[in-house]
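**Q** Quick one, fold the following:
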Amino acid sequence: MKEEKSELWEWTKAFLIAILLAVVVRHFIFSPATVKGESMMPTLHDRDRMIVDKVNYSLLEPKRFDIIVFRASPSENYVKRVIGLPGDTIEYKDDILYINGKAYEEPYLDEYKKQNMPGIPLTYSFSLKDTPIGRDTVPKGHLFVMGDNRGHSTDSRHIGAIPIEDVLGTAKIIFWPFKDFQMIK
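**A** Sure thing, here's the model as predicted:
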């Protein structure tokens, strides 16, 4: 009888430890996220499921061109690409991205640029002053983010700069649908 209680207690402890580890990993280290909408196409598709690394931004600074998940409202998260870091000037002119006056390639947009009608830009010209930011530089503690599907993305051009503290993590792996399984670059 005593052996049965001991064995039951061991199984109970193992079960509780497993639950505790799962909660800690999901809450503080990795969590699943689902892409909603087409704002990140062609890189990510509607209903793609991915793993979000939550540790990265608690230890490191955001990097330009990371794909992040951030809290857009109390009930909704967005998935977008980091374009501007605090203090950066951002400008689009003739469908070319300029950060701090330097032109940047955006190879993740090549597929859409090929499909686009000649003479019609994928990304219309703007500067930060033309956005809700209304100033020359990305504010301290904030990020300027955009979706890859530039014509169909609600991003910093519309909602302003994103507080870094609202970033939940970086998208690392697409795991569903399984045919699209990949590490996100």
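**Q** only C-alpha atoms for contact and neighbour calcs from this point on.
**A** Noted.
**Q** so who does the residue nearest to the spatial centre of the chain touch?
**A** Nearest residue to the geometric centre of the chain (Cα atoms, centre = their mean): Ile68, 1.7 Å. Contact partners of Ile68, counting by Cα atoms under 8 Å, 6 or more residues apart in numbering, are 79-82, 167-171.
**Q** If we use 7 Å, what do you get?
**A** Ile68 makes contact with 79-81, 167, 169-171, according to Cα atoms under 7 Å, 6 or more residues apart in numbering.
**Q** With Ile99 instead?
**A** 88-91.
**Q** Can I get the contacts of Ile68 in a markdown table including distance to Ile17?
**A** As requested, the contacts of Ile68 are exported to a markdown table (distance: Cα to Cα, whole Å):
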| residue | distance to Ile17 |
| --- | --- |
| Val79 | 32 |
| Lys80 | 35 |
| Arg81 | 36 |
| Val167 | 29 |
| Gly169 | 25 |
| Thr170 | 27 |
| Ala171 | 27 |
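**Q** To check against the first, give me the structure of this:
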Amino acid sequence: MATKQKSEWLEWLKAIMIAVIIALLIQNFVFATSIVEGDSMEPTLENGERLIFNKIIYIVDEPKRGDIIIIQQVDKNYVKRVIALPGETVEIKNSELYIDGERYIETFLSEEISSKTGEFGPVHVPQDSYFVMGDNRAISKDSRNGLGYIQRDEIIGRSELIIYPISEWERTK
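**A** This is a model prediction of the structure:
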């Protein structure tokens, strides 16, 4: 009987170890978490919210306009929205965004925030670079003022889900 209990404990221990190893592999190579710091992504994301981001998506695909991405730079990670893609021209005039001369409607921004965007550009986004901004344009450190163009290899993932606080559980867009 003691041998049977010992065998059962070993099986449980193996199962737990396998589960831990799988969880670590998923966290390191597929999904990870990040915390939103500051108000630059309001109203979409708020300070202190925790996100799950997809680390593998940009191995098989390229960032798209509107994606909320995690950017890894030397000093810290940033959460921003992709506004313009490589080779595009960006301009903001009368608080309206223009990409390659055509007005781009930003449905994710409130009228109040959109009206505080100000003037910018035009600038041409270099190849293998992206132009990003926070949704709270008046206070965001982004491609306009501090972050510059984001290199492709600085993008470590796409935000997928708000996991904390639980009342905010939803996909990010």
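**Q** So after superposing, what's the score?
**A** Scored against TM-score structural alignment, normalised by the length of the second structure, the superposed chains reach a TM-score of 0.91; 171 aligned residues with a Cα RMSD of 1.7 Å.
**Q** Now, the contacts of Ile99 of the first structure that are in strands?
**A** Taking DSSP state E, the ones among the contacts of Ile99 of the first structure that sit in strands are 90-91.
**Q** Please convert the contacts of Ile99 of the first structure to CSV, extending it with neighbour count.
**A** Shown next, in CSV, are those (neighbours: other Cα atoms under 10 Å):
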residue, neighbour count
Asp88, 20
Thr89, 21
Ile90, 22
Glu91, 22
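**Q** can you give me the strands for the first structure?
**A** Ranges of strands in the first structure, per DSSP E, are 30-34, 49-53, 67-73, 76-84, 90-93, 96-99, 102-104, 126-127, 142-146, 162-163, 167-176, 182-183.
**Q** what does Ile163 of the second structure align to in the first structure?
**A** Superposed on the first structure with TM-score structural alignment, Ile163 of the second structure falls opposite Phe175.
**Q** what about the closest residue to its match other than its chain neighbours, distance to Phe65 of the first structure?
**A** Counting by Cα to Cα, 6 or more residues apart in numbering, Phe175 of the first structure lies nearest to Phe181, which is 4.8 Å off, once chain neighbours are set aside. Applying Cα to Cα, to the nearest Å, the value for Phe181 of the first structure to Phe65 of the first structure is 20 Å.
**Q** what about the equivalent of Asp155 of the first structure over in the second structure, distance to Thr117 of the second structure?
**A** Using TM-score structural alignment to pair residues, one finds that Asp155 of the first structure aligns to Asp142 in the second structure. According to Cα to Cα, Asp142 of the second structure stands 12 Å off from Thr117 of the second structure.
**Q** Repeat that for Gln5 of the second structure.
**A** Taken as Cα to Cα, the span from Gln5 of the second structure to Thr117 of the second structure is 67 Å.
**Q** Of those two, which one has the most company?
**A** Thr117 (20 against 10; other Cα atoms under 10 Å).
**Q** So the more buried one sits against Lys93, correct?
**A** No - at 8.8 Å, Thr117 of the second structure does not count as touching Lys93 under the criterion of Cα atoms under 7 Å.
**Q** quick one on the thing from earlier: mind putting the strands of the first structure in TSV, distance to Leu60 of the first structure included?
**A** Shown next, in TSV, are those (distance: least, Cα to Cα, whole Å):
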stretch	distance to Leu60 of the first structure
strand 30-34	15
strand 49-53	12
strand 67-73	13
strand 76-84	14
strand 90-93	22
strand 96-99	21
strand 102-104	23
strand 126-127	28
strand 142-146	14
strand 162-163	15
strand 167-176	11
strand 182-183	19
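**Q** quick one: which of those strands is nearest Leu16 of the first structure?
**A** strand 30-34 (19.7 Å; Cα to Cα).
**Q** Tell me which other helices or strands the closest one touches.
**A** strand 49-53 (3 or more Cα pairs under 7 Å, 6 or more residues apart in numbering; DSSP states H and E).
**Q** Okay, angle between the strand it packs on and strand 167-176 too, please.
**A** Here the directions of strand 49-53 of the first structure and strand 167-176 differ by 140 degrees (axes from the mean of the first three to the mean of the last three Cα atoms, to 10 degrees).
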